[in-house]
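Chemist: what follows is a protein structure lacking sequence information:
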């Protein structure tokens, strides 16, 4: 056992103890965070515009600060981007995290001196909690690989700008840098496939112990390893024992990923976003992610079914209930106020507060009034795969298929890229339909009333999703294909 793994245990115990202090007072902790945020934001342009001096409680916040998504907050963010100080947070941000485009173009999320530790410490503490719970820190003595965006940054009106994963790369602690792969020159390669080939070359002869990244892109890396060597990942990297992931639901990828590895490995799920590091899996095997209540973010929760009302209720941590869907709203020390993250969560525990990420508030399928959410289709697919054990899925998405023939009902179309297809495709499709009908009463009613026909299962050729993402310039990195759409844009792109 190396020095790093030995020293990690007392550090893990110390950090775990620090967490217990605020975990015992979650509501008071969140109120303290809100008070601190308001004090900092009071003398900003946003604070003056929204009378922060009159805000003391969450109820006050809801009255003075409307919920906004990026588009609605953009006039303020654009002032920050233009170099103006004291707009959303005191001073100017240290960085702008550039993310996937919206109707305003690419998103630019401010990262401040106060908010950067949230991103760094969240990832660090996820690893330390794993060490505390398991006693296994040996991964620190080997090579650690983080599949991320380029760390090269550009200047936008004097502010360093780039992808969040690339920005965070600059803050990896010195004691881990010697273990880190890929190398800096390789990490700066923009073309994903070229970069992936170089990463394979750099890692093949290394003692890899931890690999981190979004599951579909890690799967691509593993596939290249197998193609190059003709061996399972476990034989190429016998000391690989920890997989860290986030950004998408892992379950649809789990079977194929572990089949490619050749054996189970421990995993840690995280909930990172450019807007803040929200939660991480603090207990191996427990699917709930510990919500970080003491990290410079004051959370609000809107019942998902009421999100699009003119004045929906905005709940605090004290008000939430288990097993209900909530849209997540953030107020942060990066200067995001009443910010709709777009993700939905479901609480699975209140002591401590743990969530699972259940989908995207805008990524639902309700072309016919069914309001199917991401969690429902992912659970349905997982259940069907359990029934058809030969099935391996690479990626999938679901879209409406609207019939132009009054005699033929419309239907959902599941576009699936299989690594191993079902031996009986119609039976597999029927299992998907039955599973979704059990989970969504509106979908069941539509089929019972012959308003919708049973779903159509469309098997896509190998590499379809990769080719589609490449055509958009979004291959690799933090990019994800939406699980659900209310139009045919993604579906036609894949079929084309």
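Modeler: Perfect, thanks for sending it. The structure presented is a predicted model; accordingly, all values stated were derived computationally and were not measured. Numbers count the residues shown, from 1 in each chain.

Chemist: from here on, contacts and neighbour counts on C-alpha atoms
Modeler: Will do.

Chemist: doesn't residue 413 make contact with residue 402?
Modeler: No. Checked against Cα atoms under 8 Å, the pair residue 402 and residue 413 is beyond contact range at 9.8 Å.

Chemist: excluding sequence neighbours, find me the nearest residue to residue 332.
Modeler: residue 297 (4.5 Å; Cα to Cα, 6 or more residues apart in numbering).

Chemist: quick one: the one you found and residue 275, what's the gap?
Modeler: According to Cα to Cα, to the nearest Å, residue 297 stands 10 Å off from residue 275.

Chemist: the two: which has the busier surroundings?
Modeler: residue 297 (27 against 24; other Cα atoms under 10 Å).

Chemist: what about versus this one:
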């Protein structure tokens, strides 16, 4: 066993011990952070505007701090971008994480000296927690690849600015830098396809043990390696033993990824975002993600059905229930206050607090009142794939077809790019639709009441989604296609590209 693996084991035990300490005091720890955040931001512009000096209880906090999205904080962030300080958090941000917003264009999310550890230490702790549970550490002595955005940073108002994955690249611990891949110069290449070819040149003959990235881009990496070598990934990288991912639900990609690898490998799911690193899978025995309650973030949760109310019900961690879908609201030590992430989660445990990410609050289909959410779409597809084991899905999205031709009933249109299509398409569609009616009573009632007809599936040619992402300047990095939409903007563009 090499020195990295050897030294990781006592550190892993220490991290898990610390983890257990805050888990046992979860509600108390969250209340501590609420008080600390308000106290530290007391004299910021936001703190003065929202009368932080008068906040004592959580009820006071909810009264003083409304739920915000990025647009609501835009005026404060513009001041930060102009170089002003003490606006949302004491001083100036350490970084701006640039991220694409659906309504706000490019968003500039502040990361402070206080909050950077949440991003960096949480990623480290996810790996150490895995080591503590499995006693597997030898992968640390081999090569580790992180498929991420460019680490090149610019300046905005005197603040270093870049993609979160690029910022994180500057904080990789020194003891891992010597076996981190790809090289810094390769990581700086902006064009994803050029970058991917160069990554393969650098990694194809290396003892790769850990691969990390968003599943569709990892799959693209695998496909190109298989195309170049004619071998499964296990034969190219016999030491490959751990896959780390986040950003999208893994299940639709699982079968094809593992088929490409040619063997089962352990995996760790992460829940990172520009606004914070929120959770990670802390056990190989279940799929729930441990919500990180002691890293400078005070969480609030709004039941999904109340989210669009004029004054939605906001809950602290001690008030959540297992099985309920919630919209996530964060308050952090970078100056995000009452900030709606747009994500929805479902608690699978409250001892400890563990979640599954179930979708986006604005990513749903309710053209007829069905309110189908991402989790239901993905579960229905997974069910059908289990019943049709030959099927391999590369990517998919779902949209409503309201104005169908020839007077036909409207329906949900599933646009799917298959690696391997179902042998019996009709039975596959029937299985997806049947499972969706079981998961969503409103959808079932609309089908039974002849308001909607059974979904229709449109197979897309190879690389349709890649061509779509390329056309929109979002190929590679942390970008992904929404699983479902309440309009046809994405669907119509995909169909147009599919015909080219």
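Modeler: Received the coordinates, thanks. These numbers come from a predicted model, not from an experiment.

Chemist: can you give me the TM-score here?
Modeler: Here the TM-score for the pair of chains, by TM-score structural alignment, normalised by the length of the first structure, is 0.99; 496 aligned residues with a Cα RMSD of 0.9 Å.

Chemist: on that earlier part again, quick one: the residue nearest to residue 332 of the first structure and residue 339 of the first structure, what's the gap?
Modeler: 11 Å.

Chemist: hey, what's in contact with both of the two?
Modeler: Residues touching both residue 297 of the first structure and residue 339 comprise 330, 331, with contact defined as Cα atoms under 8 Å, 6 or more residues apart in numbering.

Chemist: compared with the second structure, how much does the longest helix seen in the first structure deviate?
Modeler: Using DSSP state H, we find that the single longest helix of the first structure is helix 3-23. Superposing on the second structure and averaging over aligned pairs (mean Cα distance after the TM-score superposition for the first structure), helix 3-23 of the first structure comes out at 0.8 Å.

Chemist: grab the nearest non-local neighbour of residue 200 of the second structure.
Modeler: Counting by Cα to Cα, 6+ apart, residue 200 of the second structure lies nearest to residue 225, which is 6.9 Å off, once chain neighbours are set aside.

Chemist: re the thing from before, so how far is the longest helix of the first structure off the chain centroid?
Modeler: Averaging C-alpha positions (Cα atoms, centre = their mean, to the nearest Å) puts helix 3-23 of the first structure 25 Å from its chain's average.

Chemist: which strands or helices does it pack on?
Modeler: Here helix 3-23 of the first structure touches helix 116-134, going by 3 or more Cα pairs under 8 Å, 6 or more residues apart in numbering; DSSP states H and E.

Chemist: in the second structure, what range does the helix it packs on match?
Modeler: Against the second structure, the aligned range for helix 116-134 of the first structure is residues 116-134 (TM-score structural alignment).

Chemist: how far apart are that stretch and its match in the first structure?
Modeler: Looks like 0.3 Å for stretch 116-134 of the second structure (mean Cα distance after the TM-score superposition for the first structure).

Chemist: can you list the buried residues in that stretch?
Modeler: Burial within stretch 116-134 of the second structure, assessed by neighbour count using 16 or more other Cα atoms under 10 Å, is assigned to 116-120, 122-123, 125-132.

Chemist: separation between residue 312 of the second structure and residue 329 of the second structure?
Modeler: On the measure of Cα to Cα, residue 312 of the second structure and residue 329 of the second structure end up 12 Å apart.

Chemist: shared neighbours of the two, anything?
Modeler: Counting by Cα under 8 Å, 6+ apart, the common neighbours of residue 312 of the second structure and residue 329 are residue 302.

Chemist: those two - which one has more neighbours?
Modeler: residue 329 (26 against 16).

Chemist: that one contacts residue 300, correct?
Modeler: Yes. If you go by Cα under 8 Å, residue 329 of the second structure and residue 300 touch, sitting 4.9 Å apart.

Chemist: the stretch 1-150 of the first structure: helices as residue ranges?
Modeler: 3-23, 26-41, 45-49, 58-64, 70-81, 116-134 (DSSP state H, counting those that start in this stretch).

Chemist: look through the first structure and tell me its longest strand.
Modeler: Longest strand of the first structure, by residue count under DSSP state E: strand 339-350.
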